[in-house]
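A.B. asks: What follows is a predicted structure for the sequence shown.
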Amino acid sequence: MGPSTETIEVAGERDDPSVRLFCTDSGGDGPPLLLLHGLAGHCGEWDALAARFTATHRVVAFDARGSGASTRRPGDVSRAAHVRDVLAVVDRFGLDAGQLTLVGQ
C-alpha cells in the first residue's frame, strides 16, 4: 500500500493569499523524518526512499509551494514562507519537533 495523501492549507501573511500544500504520509514507526525535495522537484521523488525508511521512521513529504501538486504560483516564495510551510506540515501531522530529522536535496 502506498502513502496516504492530503492537501493542507497554509495561511499567508498580510496581503498574501493562503497556499495549498500536497503532502504524503508513508506512515512507519519511530522518530519522524520529513523529506524536502529540491528546486523544481516534487515529493514523489522520495517515494522509493520513503518506503525503505518506514521500517524505522514515520515518513512525511510534501510538494513545496510552486511545485508539484501544491499551489503553482504563490505570491510569496521567500525563505520565510517556505519555513512557515515546513512548520505547518510538522504541526498538521503531529511530528515531534524534538526528534524530527529533515532531509533535503
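C.D. replies: Arrived safely. Numbers count the residues shown, from 1 in each chain.
A.B. asks: contacts and neighbour counts: CA atoms only from here.
C.D. replies: Will do.
A.B. asks: in the chain, which helix has the most residues?
C.D. replies: helix 79-92 (DSSP state H).
A.B. asks: ok, second structure coming up, stack it against the first:
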Amino acid sequence: MMRTIDDVVELRRWAEMRGARPCRDASTGRLVLALAGDVCDVCDVDWGEWETTFVLWRCAFVYDDAPGAARYFIGPAEEAHAYVERELAASCARHP
C-alpha cells in the first residue's frame, strides 16, 4: 500500500530504520534517499540541509509499505500526487 509522509521527523525515522542516507541527485539536484546497497549518481548531504530543502520545496515522500518493497518518490506535492495516480493505474492494469 502506498503511504505518504510530509513530516521530516517521521521521514527521517523511516529512512534511518532502513539504513538510508540523505542525498541529492547529482544531475538534477532533486532530493534522494540512498537506500542501503543503492548504486546511483548521488551527492551525500547532511540531514539538516536535506530536511530544510524538503520543507522549503514543500515536498512529500511517498513509499510502498509492502514487505521488501523499495519503491518511493520524493518531490513537490503535485508530483507526488501524480506518482500515486500512476502507481495505482499500473497496479490496476496488472490486477484487473
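C.D. replies: Yep, it's here. The shown structure was predicted, so the numbers you read here are calculated from the model rather than taken from an experiment.
A.B. asks: With both chains overlaid, what TM-score comes out?
C.D. replies: With the length set by TM-score structural alignment, normalised by the length of the second structure, the two chains reach a TM-score of 0.30; 49 aligned residues with a CA RMSD of 4.1 Å.
A.B. asks: Run through the neighbouring helices and strands of the next helix or strand after the longest helix of the first structure.
C.D. replies: Per DSSP states H and E, helix 79-92 of the first structure leads on to strand 101-104 as the next helix or strand towards the C-terminus. Secondary-structure packing of strand 101-104 of the first structure (3 or more CA pairs under 8 Å, 6 or more residues apart in numbering; DSSP states H and E): strand 32-36.
A.B. asks: angle of the strand it packs on against helix 79-92?
C.D. replies: Counting by axes from the mean of the first three to the mean of the last three CA atoms, to 10 degrees, strand 32-36 of the first structure lies at 150 degrees to helix 79-92.
A.B. asks: now for strand 32-36 of the first structure, which elements pack on it?
C.D. replies: Where contact means 3+ CA pairs under 8 Å, 6+ apart, strand 32-36 of the first structure is packed against strand 58-62, strand 101-104.
A.B. asks: Buried deepest among the ones you listed, which one?
C.D. replies: Using mean count of other CA atoms under 10 Å, the stretch among those with the largest mean neighbour count is strand 58-62, at a mean of 27.
A.B. asks: From the opening residue of stretch 6-19 of the first structure to its closing one, how far?
C.D. replies: One end of stretch 6-19 of the first structure to the other measures 14 Å (CA to CA, to the nearest Å).
A.B. asks: Quickly note the distance from Pro32 of the first structure to Arg79 of the first structure.
C.D. replies: Taken as CA to CA, the span from Pro32 of the first structure to Arg79 of the first structure is 23 Å.
A.B. asks: Have a look at these two and say which one is more surrounded.
C.D. replies: Neighbours around Pro32 of the first structure and Arg79, counted as other CA atoms under 10 Å, are more numerous at Pro32. The numbers are 25 against 9.
A.B. asks: For the more buried one, which non-adjacent residue is closest in space?
C.D. replies: Arg58 (4.5 Å; CA to CA, 6 or more residues apart in numbering).
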